[in-house]
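Chemist: Provided below are the primary sequence and the corresponding predicted coordinates.
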Amino acid sequence: MRIEPSRLDGVVTFVPQPHPDERGWFTRTFDAEIFDQWRGVAGAAAGFIQDSQSRSARGVLRGMHGRRAPGEAKLVRCARGAVHDVLVDARPESPTFGQHEAFLLDDSTFRHLYVPPGMLHGFQALTDWADVCYRIDRAHDPADDLAVSWQDPTLAIEWPLHPPIVSARDASAGSWAELLTRIR
């Protein structure tokens, strides 16, 4: 498994190495030892307490979501189809605060995206169906939910498919400026 750094502070992708043969292929989708070595902390992988999965039709956009301090770390991968995945650094102390980066997650490269606590996360399904799997390090508490509009002009995130299909919650999410008053 390769580890590739991102330009956002603390964000990496884990790239599994599939083993193909005449039957198909096999790949390891998570390795606690490799994760612990990368973090430099024995047992760090044991901090993940929940696995979740979503299925989205082509054009569905979910985001931009985050959690109040202390935040939530997660490993994200697309097990079926492909998604345009976006992170926004919402950690005021970070050297990449306010910046965003997009990643292609799909079922042929098997990339896993490590999302550190304090990031906003969202994605748009690029294929007829996309299954996104999340490995999360803390229980969900709706009182800690944060959201910023996927079309906030300050962030200026470019989404590949227009018009996107969004939930009522995401359609009414606040602005980046509003979020800043809540996290500083």
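Modeler: Okay, I see it. Numbering: from 1, shown residues only.

Chemist: okay, CA-based contacts and neighbour counts for the rest of this
Modeler: Noted.

Chemist: what about whichever helix or strand Q37 is part of, distance to the chain center?
Modeler: Counting by DSSP states H and E, the element that carries Q37 is helix 32-39. Mean C-alpha position of helix 32-39 versus that of the full chain (CA atoms, centre = their mean, to the nearest Å) differs by 19 Å.

Chemist: Following element in sequence after it, please.
Modeler: Taking DSSP H and E as the definition, the helix or strand that follows helix 32-39 towards the C-terminus is strand 50-57.

Chemist: Now do the closest residue in space to P95 that isn't next to it in sequence against F26, distance only.
Modeler: Leaving aside its chain neighbours, P95 sits nearest to D9 (6.9 Å; criterion: CA to CA, 6 or more residues apart in numbering). For D9, the distance to F26 equals 31 Å [CA to CA, to the nearest Å].

Chemist: what's the answer for I49, then?
Modeler: Here the criterion is CA to CA. By it, I49 lies 25 Å from F26.

Chemist: again, but for R77
Modeler: 16 Å.

Chemist: So between these two, which is more surrounded?
Modeler: More neighbours surround R77 than the other of R77 and F26, with 28 against 11 (other CA atoms under 10 Å).

Chemist: and the comparison structure, right after this:
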Amino acid sequence: MIYEKLEIPDVVLLTPKVFGDERGFFMETFRQSEFERHCGNYTFVQDNHSLSTHGILRGLHYQHDKPQGKLVRVTRGEVFDVAVDLRQSSPTFGQWVGVTLSAENRQLLWLPPGFAHAFYVTSQEAEFQYKCTDYYNPGDEHCIRWDDPTLAIEWPMMEKNEPLVSEKDQAGKTFKESLKFS
């Protein structure tokens, strides 16, 4: 596995070594000891799997009282995945980073606790899987609008239409209004 720190150094892109032949392929997607060495000492307690169609945008989501670190990947299709630093003590506070994750590139993205997360589906469909460092807590979920002018995220929209978002996500707060981390 290759671990690459991105523009926000606590966000890490993981590229697995893939071994393949005419029968198919094999790759290791997670090894606790290597993950700890490159990303920190975290334990995952919950795995999630979602399916979304083209043009769907989910996020920017986070939990404040019980923040979740997330190790995310796409097993079918392609998404543009975004992490926003909400840690006020961080030198990258208020900055975002985005990468394309796909079944083809097989990359994973690590977002530590203290980040908002979103993804936009650029393929016909995308299956998105992620490991979390804390349990989902519906009473603690927060959302920042995907089109927040302060963040000015450069989404790779394929059409001139706005993405499809849930009513809950459409009602998200602005970055300025949202809860932040110390």
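Modeler: Received the coordinates, thanks. No experiment lies behind these values; they were computed from the predicted model shown.

Chemist: average offset between the helix holding Q37 of the first structure and the second structure?
Modeler: Between helix 32-39 of the first structure and the aligned residues of the second structure, the post-superposition mean distance stands at 2.0 Å (mean CA distance after the TM-score superposition for the first structure).

Chemist: mind checking what S89 of the second structure lines up with in the first structure?
Modeler: In the first structure, the residue paired with S89 of the second structure according to TM-score structural alignment is E93.

Chemist: ignore the last one, E104 of the second structure
Modeler: Structural alignment places E104 of the second structure opposite S108 in the first structure (criterion: TM-score structural alignment).

Chemist: ok, the residue lying farthest from the centre of the second structure to V84 of the second structure distance?
Modeler: With distances taken from the mean C-alpha point of the second structure and given as CA atoms, centre = their mean, the most distant residue is E22, at 32.1 Å. To V84 of the second structure, E22 of the second structure is 40 Å away according to CA to CA.

Chemist: just I8 of the second structure next, same as before
Modeler: In this structure, I8 of the second structure and V84 of the second structure are separated by 9 Å, where distance is defined by CA to CA.

Chemist: Which neighbours do these two have in common?
Modeler: Counting by CA atoms under 8 Å, 6 or more residues apart in numbering, the residues touching both I8 of the second structure and V84 are Q95, W96, V97.

Chemist: Most neighbours of all those, which one?
Modeler: Counting neighbours by other CA under 10 Å, W96 leads these with 21 neighbours.

Chemist: and the closest residue to that residue other than its chain neighbours, how far is that from G98 of the second structure?
Modeler: With sequence-adjacent residues excluded and distances taken as CA to CA, 6+ apart, W96 of the second structure is closest to V84, at 4.3 Å. Between V84 of the second structure and G98 of the second structure the distance is 9 Å, computed by CA to CA.

Chemist: who's more crowded, the two?
Modeler: With other CA under 10 Å as the criterion, V84 of the second structure and G98 differ in neighbour count, and V84 comes out ahead with 27 against 20.

Chemist: In contact with that one, which residues are there?
Modeler: G94, Q95, W96, V97, F115, A116, H117.

Chemist: Equivalent analysis for W129 of the first structure, please.
Modeler: Neighbouring residues of W129 of the first structure by CA under 8 Å, 6+ apart: R55, S56, A57, R58, R80, G81.

Chemist: of all these, which comes closest to W38 of the first structure?
Modeler: If you rank the contacts of W129 of the first structure by distance to W38 of the first structure using CA to CA, R80 comes first, at 26.3 Å.

Chemist: give the contact list for the equivalent of the closest one over in the second structure.
Modeler: Under the alignment (TM-score structural alignment), R80 of the first structure pairs with R76 in the second structure. By CA under 8 Å, 6+ apart, the residues touching R76 of the second structure are S102, A103, E125, A126, E127, F128.

Chemist: Could you dump those into a markdown table and include secondary structure?
Modeler: As requested, the contacts of R76 of the second structure are exported to a markdown table (DSSP: H, G, I helix; E, B strand; the rest coil):
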| residue | secondary structure |
| --- | --- |
| S102 | strand |
| A103 | coil |
| E125 | strand |
| A126 | strand |
| E127 | strand |
| F128 | strand |
